[in-house]
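> got a predicted structure plus its sequence, pasted below:
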Amino acid sequence: MPEAPLFVVQLHDARRLHYDVRLEVDGVLKSWAVPRGPSLDPTVKRLAVPTDDHSIEYAEYEGVIADSKYGSGAVIVWDAGVYTNLTLDKQRRRIDPAEAIDRGHLKVRLRGVKLTGAWAFTRTDQDWLLVKVRDDDADPSLDLTITEPRSILSGLTIEEMAATRA
């Protein structure tokens, strides 16, 4: 049985602080910049702006990207784990994640250190929305972006990572 595909959420302090949500699809990390981070509240729709695909190796990257490069700034691995594709077509057959992205709707179950449960990515006219699915892991009263600011790898906050460059 093949291993489950990975996901990673990197907190990135570039031009603006945002969360890069990345899913392993066809050997690369499909990526969306989510300015306010994932929400556990199913009534909250978070903007998710598609960004360039990244290599799988980038899933473990933490550090400070030099000022001269695209996306410069501090990066921490805020969360990571594996996911299960839950996307179904009208006949209730599983749709490949790449095809689901092409169609504009992908539903996944995350099993991470911080994030668990199902989320849906849905394309709008120009961008995407990331929404928590109503399930046992939904919790409108909890904001993990505030209560859990540290990297799951280094234990550093984004500010502490930025200070390592000084």
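On my side now, so go ahead.

> CA atoms for contacts and neighbours, from now on please.
Fine.

> excluding chain neighbours, what is closest to Glu62?
Leaving aside its sequence neighbours, Glu62 sits nearest to Ile76 (Cα to Cα, 6 or more residues apart in numbering; 4.8 Å).

> tell me who's in contact with the most centrally placed residue in the chain.
When Cα atoms, centre = their mean is applied to the chain, the residue found nearest the centroid is Val21 (1.8 Å). By Cα atoms under 8 Å, 6 or more residues apart in numbering, Val21 lies in contact with 7-10, 31-34.

> comparison target, given below:
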Amino acid sequence: MRLIDHRRKRRPSGDPRFVAERHRPASDHYYLRLDIDGVLVSWAIPDHSRIARRTEDLPLEAAERDVDGDAGTYVNATPYDMGECLERGHLSFFLCGEWLRGWYTLTRIRDGDHETWLLIRRKDDEDADTLRQPALTGRSLDDLS
């Protein structure tokens, strides 16, 4: 049994899924697909780019086929429903895959026929210590006491 099949088998059915798939014919872009409200919402992302173009949504069954890429689950990083975040144009999530693991943000920058989003990989917990420093002095609370 392949590792990806094993992970799908042990995954609780309630966890939302993601698929990151390399487009085979041209191999110059990837597809990122997130399970939102019962469909795989999809974006095409050119290789070495942060721009993501919204593409046609797929049924959830498409996540079960073999992919040339990564698949796993994701965690919503906001208190809002992912469908609502999609409508508002700002998604924040943590991908839990074999190769893709970390915090990401998708922000819509253009509406209409060529809906365009900006994909940003956020800093991980290793930078959380610097975020806890006071902005003006740079000293921690321990230094001030």
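Everything's here; your move. Because the structure is a prediction, the values reported are computed rather than measured.

> identify the residue of structure 2 aligned to the residue nearest to the centre of structure 1.
Under the alignment (TM-score structural alignment), Val21 of structure 1 pairs with Leu32 in structure 2.

> ok, that match to Pro79 of structure 2 distance?
22 Å (Cα to Cα, to the nearest Å).

> Glu98 of structure 2 - nearest residue in space that isn't next to it in sequence?
Nearest to Glu98 of structure 2 is Asp70, by Cα to Cα, 6+ apart, at 6.4 Å.

> residues in structure 1 matched by the helix or strand the one you found falls within, start to end?
Secondary structure assigned from DSSP states H and E places Asp70 of structure 2 in strand 69-76. Here strand 69-76 of structure 2 aligns to structure 1 at residues 78-85, judged by TM-score structural alignment.

> now tell me what touches stretch 45-63 of structure 2 from outside.
Counting by Cα under 8 Å, 6+ apart, 17-19, 28-32, 35, 38-44, 71, 114-120 sit against stretch 45-63 of structure 2.

> quick one, which of those are buried?
Buried by 16 or more other Cα atoms under 10 Å: 17-19, 29-32, 35, 39-44, 71, 116-119, out of these.

> next one: Arg50 of structure 2 relative to Glu84 of structure 2, how far apart?
23 Å.

> same check on Asp142 of structure 2?
Distance, Asp142 of structure 2 to Glu84 of structure 2, by Cα to Cα: 40 Å.
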